[in-house]
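**Student:** next comes the sequence, and after it the predicted model I'd like to discuss.
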Amino acid sequence: MSDIVPVFLGADLNCYNFARAFHEAYGVESYAFGRYPMAPTKYSRIVHFTTVPDMDNETTMMRILKDFAAQHTGKRLYLFGCTDDYAAMIIRRKAELPEYIAPGPAADLYTTVQKKAEFYEVCDKFGIPYPATKVLTAPVDAAELSEEKLGFGYPLIVKPSSSVDYWKFPFDSMKKVYTAHSADEAAEIVRTVYASGYPDKMLLQKMVPGGDDHMRVLTAFSDKSGKVRAMCLGHTMIEEHTPHGLGNHAAIVTEDTAALPLVENIRQMLEACHYTGFSNFDIKCSDEPGDFRVFEINLRQGRSNYYVTAGGMNLARLVVEKWDDNGDDCVLNRNEVFWHHVPAQVAFTYTEDPALVRKAKALKAAGKEKCSLLYAPDLRWNPVRYACVLEQLRRQFKKFKTYYPKPGQN
């Protein structure tokens, strides 16, 4: 019986993906704590979830984790945050949690790279390109946001620099990112966000042309000494399009990681920063071949992290076996696998690049396909879980038809 005990803060798909990796690798069940249950982990036999209404309070978090550690003495406890907020809490307090292996970055890196405006300053030092960006610290008149003053045109993207702070101030029209088609619209979005109480910088960003299929996701794992030990590239087929889910990956085809021109620059940046743990990068390729732009870094494994495990790099094994093994190899994933958490047919229907669809279909036909929620050991003799998963998959058809309709749909 393994002495490994994975502990997660959060109950979303991120949690289930990682818990599944631990179960596949070591046969262990995971424990999770969060403010409320969520569909991806409901009725699961591999994730034991406990509702803690104020789990986002650091005092509560520390009490829960200390109590859990006291109940599991002699075990190897691995701790992960599944949202930006939970990851940030762990980063800030992990020095006070010596009972856990929490493979996240040091607290001082939180203010250096977690916020997009500051992250772009670091990118400049390592030759990592990102979209042309205007940084705001307060609302401004529309006249200040003309194309002439910005240096780039409309439509453009408006988003908060700190997503952790942003989600703490909800309002009715809240979205993960916004598209502004005029200076007046951009100014109004910025005013609305700041009126909510959001305290940090806002970014106006040149829109990189191309749909979801122009996106790439790169996941890296850095060991305890700050050495990058593994990197895996995914080519996005389709993203979610609900207001709060916009930008979350729904289907990915893994690709040869070495083929991404920015891989070495990113590796050098992570090692120069002495980054530890998982990092996750959103990248977009414009219509100009080889023109890749980094959007942001997540200081944790991404929500779609199972694409890495599906590609042959089990995330749990990376943590358990490479965290402090004194190795210096850096493995770049080169396997091609079709990963999805929506039904495969949704991915095939809504992906705009026909060549990418053909590749995904070929991978599926060859048995190189994984769906996060269709995990036989968790579904077998578990009819309530089975029904819950089928309902989650069924609802995706309506979600995409509602929020991302194809021409001619009604």
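**Tutor:** Looks like it came in fine.
**Student:** make it CA atoms for all contacts and neighbour counts henceforth
**Tutor:** Noted.
**Student:** doesn't Phe152 lie inside a helix?
**Tutor:** No - counting by DSSP: H, G, I helix; E, B strand; the rest coil, Phe152 is not part of a helix but coil.
**Student:** surely Leu318 touches Ser222?
**Tutor:** No - contact criterion Cα atoms under 8 Å: Leu318 and Ser222 do not qualify, at 9.2 Å.
**Student:** which residues do those two both contact?
**Tutor:** By Cα atoms under 8 Å, 6 or more residues apart in numbering, Leu318 and Ser222 have these common neighbours: Ala230.
**Student:** more neighbours: which of these two?
**Tutor:** Counted by other Cα atoms under 10 Å, Leu318 and Ser222 do not tie: Ser222 has more neighbours, with 28 against 18.
**Student:** in space, what's closest to the more buried one - neighbours in sequence excluded?
**Tutor:** In space, and not counting its chain neighbours, Ser222 is closest to Val228: 4.1 Å by Cα to Cα, 6 or more residues apart in numbering.
**Student:** next: Thr309.
**Tutor:** Using Cα to Cα, 6+ apart and skipping the chain neighbours, the partner closest in space to Thr309 is Leu315 (5.8 Å).
**Student:** roughly how far apart are the one you found and Gly234?
**Tutor:** 15 Å (Cα to Cα, to the nearest Å).
**Student:** more neighbours: which of those two?
**Tutor:** More crowded of Leu315 and Gly234, by other Cα under 10 Å: Gly234, with 29 against 26.
**Student:** where's the more buried one, which helix or strand?
**Tutor:** Following DSSP states H and E, one finds Gly234 within strand 228-239.
**Student:** tell me how far that strand lies from the chain's centre.
**Tutor:** With Cα atoms, centre = their mean, to the nearest Å as the basis, strand 228-239 stands 11 Å off its chain's centre.
**Student:** next up, a second structure to put side by side with the first:
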Amino acid sequence: MAASSGTAVRPVILGGDIGAYATARTFHETYGVRSVVLAGVETWAVTGSVAVDHRVVTGLSDPDLLVAAIRDVAAEAPGRTHIVLGSADWLVDALVTHREQLGDVVVPYAGPGAMAQVTDKGTFTALCRELGIPVPETVVLRAGDGPGAAAGLTFPVVVKAASTTAYHAVSFAGKKKVDRADDVSELGEVLSRIAAAGFGGDLLVQELVPGGDAEMAAVNLFFDATGCGGSRSSGGCCWRSTRPGRSGTPSPRSPASTPRPSTTPAGCWSTWDGAGSPTWTSSGTPATASTASSRSTPASAAAGTQ
């Protein structure tokens, strides 16, 4: 659905990964607009795309530079509504933290308290259990606790930081987004490396969910202010990234559905098992640009976070 370039929403997306491309493509296919993508380096995922105005901005991890870059983009088209999105947890966290400094732009995320509940993997896993949503067997610990703190889990297991924002700030040789351990000895080695790097935050040790790459999927759900859904975009995973910093992250995705345009009545997805299409219940109210996202693994572990 094409929109007037002078009045259409102008998306601004932070980060140049495949998630940024997927979001820009969704906006382009649905509304006929190009998204401004701000990334620290030129990346293959967005370079050359007709859906993207790709700009390299070094130092986005500096809050002052991030705020200035967004304000500069918004100043280019003062008559348009700018919606600012992050393609990584640490970028979303930065937007939520500095929302008031960004000027007249839309940051479609909840407040810090609600965001902490759903972006911290430990808190999110506990919330899923409370709601009866199946998750892999999980132990939350600190690296200094040692492998004995994960007693009771069945190997192999995976190890990942509860907060990807906090883990983003730590660098060390051999760092991975997700580590795998096939026995207690390997788990001890992983925890020792993380402890030696000085990371003191929570870690999740989870039993590995079996399954091929194609069993993973990515789903973006767009909600209005009432918490009801307005549109969605989703895709299946072709293969997982093998880069250490992206382990467990879906790489190129095949589109699985077409997003609903803004003229479609909003509604709530009353049921969804992580496969196929959610059940749509019309509420008769127009959709807005607020957004939330989730990822699904096989139905037996639909709430497993990556």
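**Tutor:** Everything's here; your move. Everything quoted here is computed from the prediction, not taken from an experiment.
**Student:** ok, the residue nearest to Ser222 of the first structure - contacts?
**Tutor:** Shown in contact with Val228 of the first structure (Cα under 8 Å, 6+ apart): 220-222, 267, 270-271, 330.
**Student:** and the helices in the stretch 1-150 of the first structure?
**Tutor:** Remark: helices assigned in the stretch 1-150 of the first structure by DSSP state H, counting those that start in this stretch are 13-26, 58-71, 84-93, 107-113, 116-125, 147-150.
**Student:** which one of these lies nearest to Tyr166 of the first structure?
**Tutor:** Proximity of the helices of the stretch 1-150 of the first structure to Tyr166 of the first structure was assessed by Cα to Cα; the nearest stretch is helix 84-93, lying at 10.1 Å.
**Student:** how close does that closest one sit to the second structure?
**Tutor:** Superposed on the second structure, helix 84-93 of the first structure shows a mean distance of 1.4 Å to its aligned residues (mean Cα distance after the TM-score superposition for the first structure).
**Student:** ok, the one in the first structure that sits across from Gly111 of the second structure in the alignment - how many residues close by?
**Tutor:** Correspondence of Gly111 of the second structure to the first structure, assessed by TM-score structural alignment: Ala106. Around Ala106 of the first structure there are 18 other residues, counting by other Cα under 10 Å.
**Student:** can you check the one 4 residues further on too?
**Tutor:** Tyr110 of the first structure is surrounded by 16 other residues when neighbours are defined as other Cα under 10 Å.
**Student:** surely it meets Met89?
**Tutor:** No - checked against Cα under 8 Å, the pair Tyr110 of the first structure and Met89 is beyond contact range at 10.2 Å.
**Student:** among the contacts of Val228 of the first structure, which recur in the second structure?
**Tutor:** Mapped onto the second structure and checked by both residues aligned by TM-score structural alignment, their matches' Cα atoms under 8 Å, those keep the contacts 220-222.
**Student:** tell me which of the residues you listed fall in helices.
**Tutor:** Of these, none are assigned to helices by DSSP state H.
**Student:** need those residues in a markdown table (columns: distance to Leu260 of the first structure).
**Tutor:** Below are these laid out as a markdown table (distance: Cα to Cα, whole Å):
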| residue | distance to Leu260 of the first structure |
| --- | --- |
| Ala220 | 13 |
| Phe221 | 17 |
| Ser222 | 18 |
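**Student:** how about the nearest residue to the aligned residue in the second structure for Val135 of the first structure, chain neighbours excluded?
**Tutor:** For Val135 of the first structure, the aligned residue in the second structure is Val140 (criterion: TM-score structural alignment). What sits nearest to Val140 of the second structure in space, not counting adjacent residues and going by Cα to Cα, 6+ apart, is Leu204, at 4.7 Å.
**Student:** what's the average distance of the helix or strand in which Gln206 of the second structure is found to the first structure?
**Tutor:** With secondary structure defined by DSSP H and E, Gln206 of the second structure is part of strand 203-207. If you overlay the two and look at strand 203-207 of the second structure, the average distance to its match in the first structure is 1.1 Å (mean Cα distance after the TM-score superposition for the first structure).
**Student:** burial count for the nearest residue to Phe348 of the first structure once chain neighbours are set aside?
**Tutor:** Among residues not flanking Phe348 of the first structure along the chain, Val357 sits closest, at 5.7 Å (Cα to Cα, 6+ apart). Per other Cα under 10 Å, the neighbour tally for Val357 of the first structure reads 20.
**Student:** same question for the one 3 residues further on.
**Tutor:** Number of residues near Ala360 of the first structure (other Cα under 10 Å) recorded here: 26.
**Student:** ok, it touching Glu255?
**Tutor:** No - between Ala360 of the first structure and Glu255 no contact is recorded; they are 11.4 Å apart, counting by Cα under 8 Å.
**Student:** aligned partner of the residue nearest to Thr309 of the first structure in the second structure?
**Tutor:** When the second structure is aligned by TM-score structural alignment, Leu315 of the first structure is left unaligned.
**Student:** swap in Thr51 of the first structure?
**Tutor:** Alignment note: Thr51 of the first structure maps to Val56 in the second structure; criterion TM-score structural alignment.
**Student:** contact partners for its match?
**Tutor:** Applying Cα under 8 Å, 6+ apart to Val56 of the second structure gives the contacts 38-42.
**Student:** one more time with 6 Å
**Tutor:** 38-41 (Cα atoms under 6 Å, 6 or more residues apart in numbering).
**Student:** ok, Thr138 of the second structure next?
**Tutor:** Going by Cα under 6 Å, 6+ apart, Thr138 of the second structure touches 205-206.
**Student:** then Leu218 of the first structure?
**Tutor:** Applying Cα under 6 Å, 6+ apart, we find Leu218 of the first structure in contact with 232-233, 280-281.
**Student:** what's the answer for Thr249 of the second structure, then?
**Tutor:** By Cα under 6 Å, 6+ apart, Thr249 of the second structure lies in contact with 240-241.
**Student:** ok, 8 Å please
**Tutor:** Going by Cα under 8 Å, 6+ apart, the list of residues near Thr249 of the second structure reads 240-241, 306.
**Student:** buried ones from those residues, can you make that a PyMOL selection?
**Tutor:** Listed next is the PyMOL selection for buried residues among the contacts of Thr249 of the second structure, using 16 or more other Cα atoms under 10 Å:
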select buried, resi 240+306
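**Student:** of the contacts of Thr249 of the second structure, just say which sits nearest to Ser61 of the second structure.
**Tutor:** Gln306 (21.9 Å).
**Student:** assign the nearest residue to the closest one once chain neighbours are set aside to helix, strand or coil.
**Tutor:** Distances taken as Cα to Cα, 6+ apart place Gly248 nearest to Gln306 of the second structure, at 6.3 Å, with adjacent residues excluded. With three-state DSSP as the basis, Gly248 of the second structure sits in coil.
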